[in-house]
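>>> sequence unknown, structure follows:
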């Protein structure tokens, strides 16, 4: 992880649009050139982020997903920014719309059913590839212009060498199942049985 000095940081974020912030400050910026800058703070003094920074996890997980041929952001750089006490990852965003955006905009019934079936196949494919995505919900799954599903906000994903066990598959579905508007987007029984043993199809 390289060090980014204050003057260079200010030059980088000149003309940026703030996409996400909280009471502690800026979190996600769209830079003037269309690339993204995601800022991470260490939430606790004693935290795994001390030796495994979230920004580096984001970058490492993007590389691991690409190795598995799963669309994800393309990393440009990872920095430590001491002047604002943040780590940062600079990346090209994944082009497309999140499934949450598509659902809210409205879909024809047959289109929605096709997307739900394809999404279930995608989740099975993730689990078969050893991907445990803690933030699995429709807001973090992008449908790309070339009809693939990809992942964003990936700093808390875990990449294993083997397919997930049934117990881990069930645990991975819990967050999605807890969102009333989104739980019906995945066939949980199919995911747990691994019944659809095939790669996601294009639509």
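Done, it's in. Since we're looking at a predicted model, the values are computed, not measured. Numbering: from 1, shown residues only.
>>> could you use CA atoms for every contact and neighbour count after this?
Fine.
>>> closest to the centroid, which residue in this protein?
Residue closest to the average C-alpha location in the chain (Cα atoms, centre = their mean): residue 152, at 2.2 Å.
>>> quick check: closest non-adjacent residue to that one.
residue 140 (5.2 Å; Cα to Cα, 6 or more residues apart in numbering).
>>> can you tell me which residues contact the one you found?
Neighbour list for residue 140: 98-99, 151-153 [criterion: Cα atoms under 8 Å, 6 or more residues apart in numbering].
>>> just put these in a markdown table and tack on distance to residue 74.
Shown next, in a markdown table, are these (distance: Cα to Cα, whole Å):
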| residue | distance to residue 74 |
| --- | --- |
| 98 | 17 |
| 99 | 20 |
| 151 | 11 |
| 152 | 10 |
| 153 | 12 |
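>>> structure two is appended below for comparative analysis:
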């Protein structure tokens, strides 16, 4: 995996638009060519991070999702930003869609119409053995025609069998906790779960 110099990274950030950042710095930057730079700061020991770079795991997850017919970003390049510290990055083409979270804020009545297809999408993930711990409204995009895709797919496991009820419950619990943490009080969580179980 190639290394990107500090000067090249600084140029990308200076010429792009920072979309997401935290105390460690930028996390997602929209570049001038409309592609996105994603920076993976790591909490792992650098030696472990160097063995399994987060950018490579992100790329593998997008490829596996696409092979299963689930829309995900297309990763175009992966690289080290600071190999010594285990900080990696990638360039990807974003999905053309809108986060369900944004739709819920702007058009809560539309969410009610989307619930059956959203429940079916989550059911498809679980049926394919996909446990996406970061499943929340900001990471699910509505792509048009009530089709959905996923972004920020690093925190994901693929199993060889459909998810059991324990992991299904845990996945919905993470989503409920996200809604409570972000005070998204108007999202019809109970109705979503009801639609999901009606598909059994």
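Thanks, I have the structure now. All figures in this text were calculated on a predicted structure; none of them were measured in a lab.
>>> most neighbours, which of the contacts of residue 140 of the first structure?
Comparing these by number of neighbours (other Cα atoms under 10 Å), residue 151 comes first, having 24 neighbours.
>>> how close does it get to residue 94 of the first structure?
According to Cα to Cα, to the nearest Å, residue 151 of the first structure stands 8 Å off from residue 94 of the first structure.
>>> overlap in contacts of the two?
Shared contacts of residue 151 of the first structure and residue 94, counting by Cα under 8 Å, 6+ apart, come down to 71-73, 142.
>>> how about residue 83 of the second structure, what does it touch?
Residue 83 of the second structure neighbours (Cα under 8 Å, 6+ apart): 3, 50.
>>> and the strands in the first structure?
2-3, 17-22, 25-30, 36-40, 74-81, 86-92, 97-98, 131-133, 141-143, 149-151, 157-159 (DSSP state E).
>>> which one, of those strands, ends up nearest to residue 165 of the first structure?
Nearest to residue 165 of the first structure among the strands of the first structure is strand 131-133; the distance by Cα to Cα comes to 10.3 Å.
>>> now the closest one, how far from the centre of its chain.
The chain centroid and the centroid of strand 131-133 of the first structure are separated by 10 Å under Cα atoms, centre = their mean, to the nearest Å.
>>> which helices and strands sit right next to it?
strand 157-159, helix 166-177 (3 or more Cα pairs under 8 Å, 6 or more residues apart in numbering; DSSP states H and E).
>>> dump the ones you listed to TSV, plus distance to residue 12 of the first structure and mean neighbour count.
Converted to TSV, these look like this (distance: least, Cα to Cα, whole Å; neighbours: other Cα atoms under 10 Å):
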stretch	distance to residue 12 of the first structure	mean neighbour count
strand 157-159	27	18
helix 166-177	35	16
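>>> of all those, which lies closest to residue 106 of the first structure?
helix 166-177 (19.4 Å).
>>> give me the helices and strands touching the closest one, please.
Packed against helix 166-177 of the first structure by the contact rule (3+ Cα pairs under 8 Å, 6+ apart) you find strand 131-133, helix 188-193.
>>> residue in the first structure matching residue 159 of the second structure?
Residue 159 of the second structure maps onto residue 160 in the first structure when the alignment is built from TM-score structural alignment.
>>> who touches the nearest residue to residue 161 of the first structure once chain neighbours are set aside in this structure?
Spatial nearest neighbour of residue 161 of the first structure, excluding adjacent residues (Cα to Cα, 6+ apart): residue 130 at 5.8 Å. Residues in contact with residue 130 of the first structure (Cα under 8 Å, 6+ apart) are 159-164.
>>> go with 10 Å
By Cα atoms under 10 Å, 6 or more residues apart in numbering, the residues touching residue 130 of the first structure are 68, 124, 158-165, 169.
>>> out of the helices and strands packed on helix 166-177 of the first structure, deepest packed?
Each of those was scored by mean neighbour count; the highest is strand 131-133, a mean of 23, by mean count of other Cα atoms under 10 Å.
>>> how far apart are that strand and its match in the second structure?
Comparison of strand 131-133 of the first structure with the second structure after fitting gives an average deviation of 0.5 Å (mean Cα distance after the TM-score superposition for the first structure).
>>> in the first structure, where's the longest helix?
helix 109-128 (DSSP state H).
>>> which elements pack onto that one?
Counting contacts by 3 or more Cα pairs under 10 Å, 6 or more residues apart in numbering; DSSP states H and E, helix 109-128 of the first structure packs against helix 99-105, strand 131-133, strand 141-143, strand 149-151, helix 166-177, helix 188-193.
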